[in-house]
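> What follows is a protein structure lacking sequence information:
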């Protein structure tokens, strides 16, 4: 392993591959202090106000004069808002199509293809959360053992649905989430449970989206059924009737083009943009070549890198949508007296990330190199094939909830600091950015991208490994997060707007 990593010839910083003591000679300069692993070292003098470059891009500006060999971090690297002249469609690199790869999935009557086979209980409002949980809890391992093709009965509960405007961004986003989970291909059957008087009415959802009740789709309200106890009893009866139908589903060969993968990262460190994220990007390229779909999200975490994505848009309208999202978020944070640089988190900074610009440049690498074919609202149904983008906050549970509602039937989640995240109904594959994390959390990490740093793997070989895991997990292989039972509490619809 090299002592440092230089990512672009134009960079004026390098990344320490291992801790460096004061006085070490690095890239032709002498370190002036101890530099932690993953942190940046100046390789040239950087005057106050001058740009600091990594990945060949600006990640911040010197807040004081920086000498060669200095530790470059929060004490001397300042954030400033981006101001890009956007180019559109100037970096299009389509891949030759590939065919032949398959996985064993569940074909649904509505044309979707599932990677899991759950019975879901979806709530319209916080007031029906207890009922939904009690219904799901009624189905323990002994009863479910009689239905080996059913992955479980899961309740999707949340803390909103009332005390909100009956129209606008927040209401529409919640309705899209509910519709997306009600029609998700990883659900064999769905029971929707509401209270009855809430703002987010189930009947409105059924009318708006044309959902019809039948053997595998039912809805009820606590007030109509006559109370919590009776609702739970009736809900258990309904789910018990759904289980044999759900159990009749069988896996069959499906083309890889039927996979839609959520591209996520959380608990990032400096290695995220060097190992795991580019490797996931290569896996996304392999998926796209097979006709599949990758969905990048977390709009605040592409801030400062969005100009690289606009160069990849398949058409100008798609590029304008992406820029419009960036402008919306700038206004959203400003009116809430926040900053786009509220991220990185303390853990991200401890891992070597300094500004949101630096974090975004690494995060965007998850999207690979192919053209950007579509940009979607939060939880909007993703219909385009190829590499796409969905608006969402950087908060992982809320972001993944939107991606799953949009149709993602797999999630791949990179992490450098460590994560205990998992999701239902779409299983999460977790990729460690460094060897130390992989060794420290072996029960949580599915893939080790840390071996890229010491030359035992390349970005391309690791990307191929991740892609092959897509196919195995889609076919039923259990991920580390599934084995630990994660996913019951990670359903978090993005709550936009005033709580009233």
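Arrived safely. It should be emphasised that the depicted structure is a prediction, and the values quoted were computed from it without experimental measurement. Residues are numbered from 1 along each chain as shown.
> When you work out contacts or count neighbours from here on, use the C-alpha atoms and nothing else.
Fine.
> ranges for the helices of the stretch 251-400 of the chain?
276-289, 306-310, 316-335, 346-350, 356-363, 396-405 (DSSP state H, counting those that start in this stretch).
> Let me have those helices in TSV, extended by mean neighbour count and distance to residue 201.
Converted to TSV, the helices of the stretch 251-400 of the chain look like this (neighbours: other C-alpha atoms under 10 Å; distance: least, C-alpha to C-alpha, whole Å):
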stretch	mean neighbour count	distance to residue 201
helix 276-289	28	38
helix 306-310	22	37
helix 316-335	16	27
helix 346-350	17	40
helix 356-363	27	37
helix 396-405	27	18
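> In CSV: those helices, plus distance to residue 437.
CSV is the format used below for the helices of the stretch 251-400 of the chain (distance: least, C-alpha to C-alpha, whole Å):
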stretch, distance to residue 437
helix 276-289, 12
helix 306-310, 29
helix 316-335, 32
helix 346-350, 14
helix 356-363, 18
helix 396-405, 19
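> what ranges do the strands span in the stretch 101-250 of the chain?
102-107, 113-114, 118-123, 152-156, 187-194, 217-221 (DSSP state E, counting those that start in this stretch).
> then this one, side by side with the first:
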């Protein structure tokens, strides 16, 4: 790219500033020269024509807003002069032809995965400990304390803070100012990996605040999600703790597992506390059953697997004005490569597809999925409106500050993660991914609720693009962070894996960056490189209760 500004699509009537642009600067466009009427910050946009009140504003070739005041050519586009607007959508309007990318570099490649009984392959090998209700979270804490360190799994990098220096000052009568001026040494501690079970990547504890209270539907959705986690290719088996009287019953979970994965039985131990002799006996039995499960899981070893066995979650969070022109389209190209190789990329976050619905509807291979997608989007929108909100409330303060001022603008860039390939299936929350090719999965826009849903539907690896930085991870699916700009990567490279800012500076094209992303995915899927979210122990897990979460 390596320009001061860019018009993303010929139909666009606003221009993106790549660098800070000064007032009075001349901008040469196909339509002629535009002189900036004010300073325009990097990642923000300016008008390439005059707008009257109500005029439509386009970016990425789609409607993203309308002018609420007159805007002169060369003025900055802001929340004061533009409001969200998006195009109407309906049944398929045209058949979109797809030309697959060149996959010759990857055709003979494979990854080293863990084989499962249903024919899938995991990029990791985990044992889960799951509470069916929040009442069991304390017992989960005890199990974690009893197992992780003794089995050699507390090996993550962490920071030791010299709190003793502050205590010493306080005891000597130091003031608040003196405490704040006291140097506190942050030392990084690393313990060596000495796992008792070397073929098991970890024991993960899925704490949550559900399972009882709420509605019966909440309990069913939770059980469907937990069944998806147990069925995920990255999971060898599970220990499930039940209190006994909660809405989310053991039988409900068992039926969900049988429905989701009838041909891939995994060892699952179920314990009910109200049927135990005592809490002590209950916990002791859970520890022993988990230990036996780990013995079996340790027998599984990595073996070569085709790239078609990668189910790739596509996620973005903390997005900025560069996300839609660097990280997201580069991930979209990697998504297209994976589709051409027989894999399954999965595009989620339905509130962040507002404004590009018609394009996705036209890409659906069958009318049933097109109708399902339209129905899910309309139901989500109506539910948001019913509580006094709407998709237009999606952009966060951080999004707006860094140039994403309407939901449609944000969505048009976010959808780039899905590349250009046909949509093979549309799935509701917690439904299992079964078809190779691009899938659409209904999740909320909230980062952790969405990544939780992606893993619950079967994703065995996730790439998460970000322009502002986020430490989000997942208990079972490695989450790779991809920055949209080099400044962020340099500042937060302890939690970010890859940098797509090289697209902005011109060192990479969308295509070359997409190939680098797929290369890195293969390395992580093979266990040769650890995702930084895994290194840091970011195990974020928030089930969605189907309420409004934008």
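Sure thing, it's come through. Computed from a predicted structure; not experimentally measured.
> Kindly provide the TM-score of these chains.
Put the two chains on top of each other and the TM-score (TM-score structural alignment, normalised by the length of the first structure) is 0.95; 494 aligned residues with a C-alpha RMSD of 1.9 Å.
> Between the strands of the stretch 101-250 of the first structure, which one is closest to residue 459 of the first structure.
Proximity to residue 459 of the first structure (C-alpha to C-alpha) singles out strand 102-107 among these, at 23.1 Å.
> Provide the aligned range in the second structure for that closest one.
Mapping strand 102-107 of the first structure onto the second structure (TM-score structural alignment) gives residues 110-115.
> so how far is stretch 102-113 of the first structure from its chain's centroid?
With C-alpha atoms, centre = their mean, to the nearest Å as the basis, stretch 102-113 of the first structure stands 22 Å off its chain's centre.
> Name the residues of that stretch that are buried.
102-107, 112-113 (16 or more other C-alpha atoms under 10 Å).
> Just name the closest of these to residue 188 of the first structure, please.
Taking those together and measuring to residue 188 of the first structure by C-alpha to C-alpha, the closest member is residue 106, at 9.1 Å.
> From residue 385 of the first structure, how far off is the closest one?
19 Å (C-alpha to C-alpha, to the nearest Å).
> Residue 138 of the first structure too?
For residue 138 of the first structure relative to residue 385 of the first structure (C-alpha to C-alpha), the value is 39 Å.
> Show me which of these two is the more surrounded one.
Higher neighbour count among residue 138 of the first structure and residue 385: residue 385, with 20 against 16, using other C-alpha atoms under 10 Å.
> Now check the second structure for the residue matching that one.
Match for residue 385 of the first structure (TM-score structural alignment): residue 436.
> again, but for residue 319 of the first structure
Under TM-score structural alignment, residue 319 of the first structure pairs with residue 370 in the second structure.
> how about the nearest residue to its match, chain neighbours excluded?
residue 361 (4.9 Å; C-alpha to C-alpha, 6 or more residues apart in numbering).
> Might you report the residue contacts of the one you found?
90-92, 370-371, 373-374 (C-alpha atoms under 8 Å, 6 or more residues apart in numbering).
> Please apply the same query to residue 77 of the first structure.
Applying C-alpha under 8 Å, 6+ apart, the residues near residue 77 of the first structure are 52, 60-63, 354-355.
> again, only this time at 10 Å
By C-alpha atoms under 10 Å, 6 or more residues apart in numbering, residue 77 of the first structure lies in contact with 48-52, 59-64, 66, 71, 354-355.
> Of these, which is the nearest to residue 416 of the first structure?
Nearest member of the contacts of residue 77 of the first structure to residue 416 of the first structure, counting by C-alpha to C-alpha, is residue 354, at 14.6 Å.
> Report the separation between that closest one and residue 190 of the first structure.
Separation of residue 354 of the first structure from residue 190 of the first structure (C-alpha to C-alpha) stands at 44 Å.
> Kindly report the same for residue 37 of the first structure.
Distance from residue 37 of the first structure to residue 190 of the first structure, by C-alpha to C-alpha: 48 Å.
> For the residue nearest the centre of the second structure, which non-adjacent residue is spatially closest?
Among the residues of the second structure, residue 315 comes closest to the average C-alpha position under C-alpha atoms, centre = their mean, at 3.3 Å. Using C-alpha to C-alpha, 6+ apart and skipping residues adjacent in sequence, the residue nearest residue 315 of the second structure is residue 464, 4.6 Å away.
> does that neighbour count as helix, strand or coil?
The three-state label given to residue 464 of the second structure by DSSP: H, G, I helix; E, B strand; the rest coil is strand.
> what number of residues lie near the alignment partner in the first structure of it?
Under the alignment (TM-score structural alignment), residue 464 of the second structure pairs with residue 413 in the first structure. By the criterion of other C-alpha under 10 Å, residue 413 of the first structure has 26 neighbours.
> contacting residues for residue 413 of the first structure?
262-267, 276-277, 280, 366, 396, 400, 419, 421-422, 428-432, 445-446.
> same check, this time on residue 26 of the second structure
33-37, 74.
> Out of those, which comes closest to residue 269 of the second structure?
Once C-alpha to C-alpha is applied, the member of these that ends up nearest residue 269 of the second structure is residue 74, at 65.2 Å.
> I'd guessed that closest one sits against residue 29; true?
No - counting by C-alpha atoms under 10 Å, residue 74 of the second structure does not reach residue 29; the two are 11.7 Å apart.
> Name all residues that sit in contact with those two at the same time.
Common neighbours of residue 74 of the second structure and residue 29 (C-alpha under 10 Å, 6+ apart) are 15, 48.
> Those two - which one has more neighbours?
residue 74 (27 against 12).
> if we can go back for a sec, between residue 37 and residue 190 of the first structure, which one's more packed in?
Just comparing residue 37 of the first structure and residue 190: by other C-alpha under 10 Å the higher neighbour count belongs to residue 190, 28 against 19.
> which residues touch the more buried one?
Residue 190 of the first structure neighbours (C-alpha under 10 Å, 6+ apart): 118-122, 153-155, 181-184, 213-219, 238-239, 242.
> if we go to 6 Å?
If a contact means C-alpha atoms under 6 Å, 6 or more residues apart in numbering, then residue 190 of the first structure has 119-121, 217 as its contacts.
> For the residues you listed, which pairs are in contact in the second structure too?
Counting by both residues aligned by TM-score structural alignment, their matches' C-alpha atoms under 6 Å, the contacts of residue 190 of the first structure that remain in contact in the second structure are 119-121, 217.
> Redo these as JSON lines? Include distance to residue 377 of the first structure and neighbour count.
As requested, these are arranged in JSON lines below (distance: C-alpha to C-alpha, whole Å; neighbours: other C-alpha atoms under 10 Å):
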{"residue": "119", "distance to residue 377 of the first structure": "26", "neighbour count": "27"}
{"residue": "120", "distance to residue 377 of the first structure": "24", "neighbour count": "27"}
{"residue": "121", "distance to residue 377 of the first structure": "24", "neighbour count": "28"}
{"residue": "217", "distance to residue 377 of the first structure": "26", "neighbour count": "20"}
